[in-house]
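Q: Sequence first, then the predicted structure:
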Amino acid sequence: MAITIVDVALKAGVSPSTVSRVISNDSRISQKTSKKVRKIMEELGYHPNMMAKSLVTKTTHNLGIILPRPAEELFRNQFFSEIIRGIVTKAASSGYDVLMTTGINADEEEAAVRRLVQGRVVDGIIMLSSRQDEHIISFLKDRNFPFVLVGRSEHHADIISVDNDNVAAAYDVTKKLLEQGHERIAFMSGPANLTVSKDRFSGYHKALLEAGFPLRNEYICEAGFTAESASQAAMDLMNLKNRPTAIITIDDVIAFGVIRTLWNNGMLVPEQCSVVGFNNTIMSEMCLPPIASVDIGIYQMGISAAHTLISTIKGEGYGQARIIVPHQLIWRESVSVPDASNVKTTG
């Protein structure tokens, strides 16, 4: 015979409603009682029927994650695996499971979100990127469905988001390179339709203007979030007559691609060109030379996104619409003071 919630309650010496509250992680139940009930559940081999529970409570205890497109590039980038680790860690400790979905284009992505929301498959959604085209945000807002954006929305200032100050982060990197004597600094962006690309470019531009250096279009280029996509962009920069002495890349993966390309073409980092990345992933430490990077607290962003969404689902509210996770510059051997004797021009 299957073990029921009544069996657990009898052995634990509590009411069935108390057992139900323990299963739901109700804050009104003391830690001592919760620990006791869970121990009895384990001893008896009791597993809650979450499907039946969701029919009663009209909750699923599932969180949805909308992965950015294209999905085939997603797990090649440690940013996403690390932020998902933070989300899953917080979700699991709060009694939630996580579902992930995406699409190969905007229409498929929107259809996936509609299935999650209209089918009541999840209680809330975390979006892992922000683009100029924000149909999904409008869809979720219109239905008053709980969601959190990782990033900054250009058109919806009132939504809850978890982000860095990407303008300040790129400004700080550029300013530090300028202070080290670099005057020809290139910026290698991610896809132009991403808000993070625009914000980091703004910070780079601001630092140059303050230092009295003009923005040079030939030093601005775009790459995807793969090492391969950085290769041609890196060569275009290094083939310039007055090539840059430093390159700021929007991601450690791109920085790695730049360093590998320069190395394969007989150019040394940082002797002939300094390279800086973003995200401070494990790759930045393992690369030769180790990559100077901006630590944006990826894991903490995941924790914060899940915590904020769960609080919103529970109706506990949240004091601020935009949560900013601090950044930190991690200077490593991929950056050095520029040596004029090694910075040659090409005809």
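A: Sure, I can see it.

Q: drop to CA atoms for contacts and neighbour counts, all remaining ones
A: Fine.

Q: tell me which residues in the helix or strand hosting Leu10 are buried?
A: For Leu10, the element it lies in under DSSP states H and E is helix 5-12. Residues of helix 5-12 classed as buried by neighbour count (16 or more other Cα atoms under 10 Å): 5, 7-9, 12.

Q: same question, stretch 258-275
A: Neighbour-count burial for stretch 258-275 flags 258-262, 267-275 (criterion: 16+ other Cα under 10 Å).

Q: One more: stretch 318-330?
A: For stretch 318-330, the neighbour count (16+ other Cα under 10 Å) marks 322-324, 327, 329-330 as buried.

Q: looking at it, His327 is touching Ser293, isn't it?
A: No. Using Cα atoms under 8 Å, His327 makes no contact with Ser293, being 10.3 Å away.

Q: all strands of the stretch 201-347 of the chain, in order?
A: For the stretch 201-347 of the chain, strands defined by DSSP state E, counting those that start in this stretch occupy the ranges 220-222, 246-249, 274-278, 292-295, 322-324, 328-330.

Q: contacts for the second one?
A: Applying Cα atoms under 8 Å, 6 or more residues apart in numbering, the external contacts of strand 246-249 come out as 173-174, 177, 182, 184-189, 255, 273-278, 335.

Q: again, only this time at 6 Å
A: Identification of contacts with strand 246-249 by Cα atoms under 6 Å, 6 or more residues apart in numbering yields 185-188, 255, 273-277.

Q: So which of these is surrounded by the most neighbours?
A: Using other Cα atoms under 10 Å as the neighbour test, these are led by Val276, with 33 neighbours.

Q: give the contact list for that one.
A: Applying Cα under 6 Å, 6+ apart to Val276 gives the contacts 248, 292-293.

Q: can you put those in TSV and add distance to Arg69?
A: TSV is the format used below for the contacts of Val276 (distance: Cα to Cα, whole Å):
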residue	distance to Arg69
Ile248	24
Ala292	27
Ser293	24
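
Q: coming back round to it: which among the strands of the stretch 201-347 of the chain is found nearest to Val117?
A: Proximity to Val117 (Cα to Cα) singles out strand 322-324 among these, at 23.2 Å.

Q: putting a second one here so we can go through both:
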Amino acid sequence: MNVTIREVAKKAGVSVGTVSRAFNGYSDISPETKERIVESAKLLGYTPNVNARSLSAKVAPNMGIIVSGLMESDGKDNFFLLLLQGIYRYTLQNDFEITLYATDSKNQNQKPYTKFCMEHNISGTILSGITTNDPYFHELVNGGMPCVLIDIHLEGKGLGCVSIDNYAAAKELTQYLFDHNHRDIMLIGGKKNAAVNIERVASVYQAFHENQLELQKNRVMYCDFNEEVAYQKVSKYLKKYGKSQITAFLCLSDIMALGVIRAIRDCGYSIPEDFSIVGFDGIPLCSYVTPKLTTIYQDINEMGYQSAKLLHELVMDDTMSKNVYVPYKLIEGESVRTL
């Protein structure tokens, strides 16, 4: 069996993060500790994929961003681009590099998270696109490697999260529809096992409860954060029920809202005269939509910046755990009418 970094850390009497920093040339590791780690690795037969001279070199942190499900995204939301821009902005200001890696659920089964990081000489990572049933998600709790997750909250040493307050934002968006006298609402959800979707959906249910209303199961469509899936499901619904059942669509992403807008129009209806609609994310593409979409805006560029900053902190102190919330705001458009 392959020896893990965790076993090396245990034998050397240090944390996994300390082993990682030692193999990546950090200057805050004493020569005695480095020697003990190297000796422990030799005795166990552990060989990291890192040049031997880096053990004594004073190098900048080598950090990575691992994107899961990159091929599943159509790119219209510009999420990964905006996130990368924010990350790069921080790394440029602080003189270290970050490398992009892509994976998916299948590859995660083949190669554990800590092994992936060590083979690529990574001291810590930013993880985006991970879902709650992904192998990496379950490994992170006890992995010991510094990590920042986008939109997923996990408690543990060396773990951090950057997001907006999705629960508060989704509740505010739902209340906005209630304040415009909408009660018959269709919820358009994303991927069932995505943490951000779980949080937003739970908040919508809570908002209904606080208004003495009930969101019935047949008023929830899961559309995988996919425009085409939303288009097909809503088109089928409108052809069957027309305007007889609902007055508004509450979409938990702007991408799905775009699909719903197409479905409404292709079925011969108008926005907001026949149906009101709200989105979530505030993506640039929605600035070209008529009427202007009411949505929750989240600053993805700033989320990227804060994730790089937080990862830097975690790598330097892998005993800490921290969540960072980036401010959001509700952008009012013309896609909701008052009943």
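A: Cool, the structure landed. Since we're looking at a predicted model, the values are computed, not measured.

Q: that older thread, now, among the buried residues of stretch 258-275 of structure 1, which is nearest to Ser202 of structure 1?
A: Val275 (18.8 Å).

Q: Alignment lookup: the closest one to structure 2.
A: Under the alignment (TM-score structural alignment), Val275 of structure 1 maps onto Ile277 of structure 2.

Q: and the nearest residue to that match once chain neighbours are set aside, how many neighbours does it have?
A: Distance criterion Cα to Cα, 6 or more residues apart in numbering; nearest residue to Ile277 of structure 2, sequence neighbours excluded, is Phe249 at 4.7 Å. A total of 25 residues lie near Phe249 of structure 2 under the criterion other Cα under 10 Å.

Q: do the same with Lys240 of structure 2
A: Counted with other Cα under 10 Å, Lys240 of structure 2 comes out at 10.

Q: separation between it and Cys267 of structure 2?
A: 11 Å (Cα to Cα, to the nearest Å).

Q: do Lys42 of structure 2 as well
A: The gap separating Lys42 of structure 2 from Cys267 of structure 2 is 68 Å, by Cα to Cα.

Q: Same check on Ser27 of structure 2?
A: Distance check for Ser27 of structure 2 against Cys267 of structure 2: by Cα to Cα, it reads 64 Å.

Q: ok so, going back, name the residues contacting each of His327 and Ser293 of structure 1.
A: By Cα under 6 Å, 6+ apart, no residue touches both His327 of structure 1 and Ser293.

Q: about what we covered before: closest to Glu222 of structure 1 out of the contacts of Val276 of structure 1?
A: Of the contacts of Val276 of structure 1, the one sitting nearest to Glu222 of structure 1 (Cα to Cα) turns out to be Ile248, at 11.5 Å.

Q: The closest one -> structure 2?
A: Aligning on TM-score structural alignment places Ile248 of structure 1 opposite Leu250 in structure 2.

Q: how far apart are whichever strand or helix holds Ile126 of structure 2 and its match in structure 1?
A: Assessed by DSSP H and E, Ile126 of structure 2 sits inside strand 124-128. Strand 124-128 of structure 2, aligned to structure 1 and superposed, deviates on average by 0.8 Å (mean Cα distance after the TM-score superposition for structure 1).

Q: For that strand, enumerate the helices and strands it packs against.
A: Packing partners of strand 124-128 of structure 2 (3 or more Cα pairs under 6 Å, 6 or more residues apart in numbering; DSSP states H and E): strand 62-68, strand 147-150.

Q: Could you list the buried residues of that strand?
A: Quick answer for strand 124-128 of structure 2 (16+ other Cα under 10 Å): 124-128.

Q: can you put these in CSV and add distance to Cys223 of structure 2?
A: What follows is the buried residues of strand 124-128 of structure 2, written out as CSV (distance: Cα to Cα, whole Å):
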residue, distance to Cys223 of structure 2
Gly124, 33
Thr125, 29
Ile126, 26
Leu127, 23
Ser128, 19
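
Q: ok, back up a step: ok, so of the buried residues of helix 5-12 of structure 1, who is nearest Val162 of structure 1?
A: Nearest to Val162 of structure 1 among these is Ile5, at 38.4 Å by Cα to Cα.

Q: Report the contact partners of the residue nearest the centre of structure 2.
A: Nearest to the centroid of the C-alpha atoms of structure 2, with distances taken as Cα atoms, centre = their mean, sits Ile150, at 3.4 Å. By Cα under 6 Å, 6+ apart, the contact list for Ile150 of structure 2 reads 128, 161-162.

Q: of all the residues you listed, which comes closest to Glu32 of structure 2?
A: Nearest to Glu32 of structure 2 among the contacts of Ile150 of structure 2, counting by Cα to Cα, is Cys161 at 33.3 Å.
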